[in-house]
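> Structure, please.
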Amino acid sequence: MKYILVTGGVISGIGKGIIASSIGTILRSNGFRVTSIKIDPYINIDAGTFSPYEHGEVFVLDDGGEVDLDLGNYERFLDITLHRDNNITTGKIYQSVIDKERRGDYLGKTVQVVPHITDAIQEWVERVACISVDDDKTTPDICIVELGGTIGDIESMPFVEAFRQFQFRVKRDNFCLVHVSLVPQPSATKEHKTKPTQHSVKELRGHGLSPDLVRKILFSSNKNNSFDSLFLSCVKIFCRCATQMPLAAKEKVAMFCQVEKEHVICIPDVKTLYRVPILLQETGVFNFLSARLGLTLKCNYDQSMMIKWRELIERSERQLEEVVIALVGKYTALEDAYASVLKALNHAALFCNRKLNIRFVHASDLEANKKKEDPVKYHEAWQQLCSAHGVIIPGGFGSRGVEGKIAAIEWARTQSKPFLGICLGLQCAVIEFARHVLQYKGANSSEFDKVEHQVVIEMPEHNTGTMGGTMRLGRRTTHFVTDDSILKKLYGNVDTIDERHRHRYEVNPKYVEEFEKAGMKFVGHSDDNQRMEILELDNHPYFVAVQYHPEYISRPLKPTAPYLGLIWAACGELKNVLTHVTKEPTTPDIGNKSHDIFSHVTLFQRA
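Predicted structure coming up:
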């Protein structure tokens, strides 16, 4: 097993996840089986209880793991299926060590950070690196480990020490370090400032992840070894900056960080993240990694992966015709709070040959009381919503902004505007229909209010005593109960689909018959036929809501059906597309990967 450790310096959020994913993409394109691990040094057990404003969205895996959003990048870029143990937190490590101590595994010993915590980290990495992430269940060749945060953070110290030991544990030829650092460019001087990167690498070396330790060993045992060439084989520096770094700046980083300028790689801001793997490939990253780790090029590897990436980039950068989607949510101040939703929309728009324009509309600004409090914001929000081609209501929790979401859904329903509801979006669509079609005044969810008509209720098995990991999580099967369904056609006329869930409330079963008599059809049910998974509205161009989160398994080259339907409907092309859907039932890959729309739908090309 080969290991690539990706660390960051100067600031967090520098793009380590994208760099790690891009390196993995390059390795995958050369025939290597790749897995990824994300380390988050916070004490939380998982990301399930985080505020979206602090860490962005919570990404959900097939096995129900609530993890960091970077694992979503790994799955999308590498087209693999990860597991909850691929996300390591300080809380998980300490919990495992404390459990061992309580069982008596350390009888007679004092449990300490070194060696017990650091050993637990190394053992966890080695164990998870061997877990298959592909359909053929083969063991990965290379594991890319991203260490969250920045070098120098006090909470990261046990992990840094663990990897200082780990490089000797797995042997030097199997371990490579990639450091990603910020090179700021002040607007006053326009000069690339390399000092933060110099200090970051100095900090890294001070903790033992540097050539200094190796240098002393080699100089004492073999004076003929070159320090410079050895250092080059240990560390590669990626510099994030707004514009391309001049040669002088690269030389300064090389000189003070003791690395040749050819191994200082500048990653300037790009129009699309899909260009990053191509950018890294052109800088010779694979040649460096293959020489450093002794990788043997696969004989029969498929080179089409990078060709598809290039085609994807070209298509994304030449789009002229625009599709405007209004995203109505409560966390609109931070795009990362809806990272997977935005990427799924983008995947679908690319497939439909459209340039995506997302308008973030804060749900609270659509509420009636806002008209008195701040009429400017109220009218601006409604103008943004009404001028969009389609509307999406993503998932969320809590009562704030719910009335605004319901108002947006009523407008989309009555104005025949393409609409997609995700999780809470489905529940709000049910509430809106109950209030304005069934005339159940005050109908609501038990999450928000205890009223007579609770059309959305808490699932009976939900454990209210504990918050973390108690929802209905992970991959579940949905059964189509009718052939007269837009989504069933978009999924390729299959009878069942597997999608990832994250919710603790459901549609109240006792109201389902009344809803369906009034025209709201629940076309997808759970395994036990009790939970409503998909709803569609009669006599509407596209009014669809799902209880699951299809964005979690959307891929750049495999857009997911509900999002694809929204974009096609927003472009006015859905009816034409549906005529090209295979009429006979097919059996696509609906396991761990996204449903392959390409197998079932003929792309409608505009003249």
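> switch to C-alpha atoms for all contacts and neighbour counts from now on
OK.
> Pull the residues that contact stretch 109-127.
Contact with stretch 109-127 is made by 37, 93, 94, 96, 97, 101, 158, 159, 161, 162, 163, 166, as judged by C-alpha atoms under 8 Å, 6 or more residues apart in numbering.
> what does stretch 136-154 give?
1-13, 16-17, 20, 24, 32-41, 129-133, 156, 159, 200, 203-204.
> Next, the second sequence, to be compared with the first:
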Amino acid sequence: MKYILVTGGVISGVGKGVISSSFGTILKSCGIEVTSIKIDPYINLDAGTFSPYEHGEVFVLDDGGEVDLDLGNYERFLNIILHRDNNITTGKIYQNVIDRERRGDYLGRTVQVVPHITDEIQEWVERVAQIPVSVEGKPPEVCIIELGGTIGDIESMAFVEAFRQFQFRVKRDNICVAHVSLVPQPRSTGEHKTKPTQSSVRELRGLGLSPDIIVCRSEKPFGQSVKDKISNFCHVNPEQIISIPDLSSIYEVPVFMDNHGMIEYLNDRLNLGISSFAQSRQNMKKWRNLVERINHLKYSVSVAVVGKYTQLEDSYASLIKALHHAGNHLGYKVVVDFIEASNLERETLNVDPASYHDSWGQLCRSECVIVPGGFGKRGVEGKIEACRWCRENNKPFLGICLGFQAAVIEFARNVIKLEGAHSSECVESTPHPVIIDMPEHNTGQMGGTMRLGKRTTVFKKEYDSKIRRLYGLEEEIEERHRHRFEVNPKYIDKLEKLGLQFVGVDTDKKRMEILELENHPYYVAVQFHPEYLSRPLAPSPPFVGLILSAKSRLKSFIAKGLKLSPQTQSDYESEDDLDHLTAKMSMNESDSSSAYSSSSIP
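Here you go, the predicted model:
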């Protein structure tokens, strides 16, 4: 087994996750099976109890693991299926060691950070690195480990020490250290400053790890003289330093690294035995074509996201990426407008009139709307109002998780006329609890108790639904879930009689998974999170349908029998194919998003 350890310096959030994913992408292009591990030095057992403002979105895996959003990057870039143990936290490590101490595994010895905690870290990495993660189930050959945070943080000291020991445990030829550092360029001087990188590398070396590769992040590219300076003070050759400036898309990073000879260096450093670099370049063609498509998008589509955590874009990281996957594939640049759900609420006292009217104006001007997931009652009324407006004005709409539940509440109130209908999560005493909790998933304990992970959804054959056609007329699909509340079975017949069709259910036919409104261009909501399984080269069908409908292309798309699912993704191999697609999708394109007058605002 070969290992690549990715560390970070100067500041956090410098792009270690994308760079780690890019290492894996270029290795996979050479036919090498890759797995990934993300280390988070916090004491929480997992990311499940985090506020989205604290750490960005919580990414959910097939096995129900609630993990850091960087694991989403790994899965999307590498097309692999990771497991909860691929995310290591300080809490997990200490819990394992304490459990072993309670069982008497240490035979009365004093349990210490060194060697017991550091040994546990090394054993965990070696064990998880062997678990197959590829779709084909092949054993990994290279494990990429991202150490979260910044070198020098007190929280990560035990992990740094563990890897200092680990490099001797697995031998030098089997481990490569890549250090990602920021090289700022102050406007006052316009000169790239290398001192922060020098200090960061000096600290890393002082802790016993010497970087083999220094990845320098900067706003703009820098020249050879800056590389020579870093080389001189950081004890690495200039060819071991790669400067990655801000690029047009994160999907350009693996192509950029490949163009700068990264695979040749890794082959020499880790003795990977790659014989044909020409073949790897050929295998990277899909990524190169993807970058070309993104850089040459001629048309745009505006999407309003009515959310609860709109102040931090990372709160909806997978959602935004899924939108871009669909837009890139169809030839549209996606422009996302975040709308704070609370601002749409007429009765909210702390919303000033300007914010209220600005938010409704944004919603009216958008070409399509997404109401995503969330927890708690704040902003729910705004989400319900957005659902009502989309239903009444034939605006293409996609509801996800809480957005699915908001759509049910809105329909119950305004179509069935069930006054006071609500979710028991928000109003326990509601006279019409159309959304109720699932007792087996509401134990009162926080963390890991929801309905989590991949579940099967079965399509009802009696409905000729748009969403099923987008999934390629499959009888059943598998998507990832993260929720604790569901549609109350007592109200399903009433809802369906007046046109709210539950076209997808769970395998027991008790839980509603997908709803679709008849006589509407595209009014679809799902209880699961389709964004988790969206891939750059295989966009998620619900998002594809939303964008097609926003551009009045969905009917023709379905009429031609075209299908698009994660399993059946057509891949455009050349720019000519892209031009043909764009021309086809944009032919006689009408402006279906004409701005509504202010009188349409409630």
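> returning to that earlier point: could you list which of the contacts of stretch 109-127 of structure 1 belong to strands?
In this view, those that belong to strands under DSSP state E are residue 37.
> Average offset of the host helix or strand of residue 76 of structure 1 relative to structure 2?
Using DSSP states H and E, residue 76 of structure 1 maps to helix 70-78. On superposition with structure 2, the mean distance recorded for helix 70-78 of structure 1 (mean C-alpha distance after the TM-score superposition for structure 1) is 0.3 Å.
> starting at the chain centroid, how far to that helix?
Mean-position distance between helix 70-78 of structure 1 and its chain equals 6 Å (C-alpha atoms, centre = their mean, to the nearest Å).
> Sort out which of the contacts of stretch 136-154 of structure 1 are buried, if you could.
2-10, 16-17, 20, 24, 32-41, 129-133, 156, 159, 200, 203-204 (16 or more other C-alpha atoms under 10 Å).
> Sketch out the helices for the stretch 151-300 of structure 1, chain order is fine.
157-169, 195-206, 211-221, 227-232, 247-257, 275-282, 285-293 (DSSP state H, counting those that start in this stretch).
> which stretch among those helices comes nearest residue 65 of structure 1?
helix 157-169 (21.5 Å; C-alpha to C-alpha).
> In the closest one, which residues are buried?
Quick answer for helix 157-169 of structure 1 (16+ other C-alpha under 10 Å): 157, 158, 159, 160, 161, 162, 163, 164, 165, 166, 167.
> can you check stretch 180-200 of structure 1 too?
For stretch 180-200 of structure 1, using 16+ other C-alpha under 10 Å, the buried residues are 180-185, 192-194, 196-198, 200.
> what's the span of that stretch from first residue to last?
Distance across stretch 180-200 of structure 1, first residue to last, is 10 Å (C-alpha to C-alpha, to the nearest Å).
> tell me the SS of the residue of structure 2 positioned farthest from its centre?
Most distant from the centre of structure 2: residue 108, at 44.6 Å, with distances by C-alpha atoms, centre = their mean. Here residue 108 of structure 2 is recorded as coil under DSSP: H, G, I helix; E, B strand; the rest coil.
> For it, give its distance to residue 100 of structure 2.
Taking C-alpha to C-alpha, one finds residue 108 of structure 2 at 11 Å from residue 100 of structure 2.
> same question, residue 11 of structure 2
Distance, residue 11 of structure 2 to residue 100 of structure 2, by C-alpha to C-alpha: 35 Å.
> show me what contacts the equivalent of residue 158 of structure 1 over in structure 2?
Using TM-score structural alignment as the criterion, residue 158 of structure 1 maps onto residue 158 of structure 2. Residue 158 of structure 2 makes contacts with 113, 117, 118, as judged by C-alpha under 8 Å, 6+ apart.
> Could you rerun that using 7 Å?
By C-alpha atoms under 7 Å, 6 or more residues apart in numbering, the residues touching residue 158 of structure 2 are residue 118.
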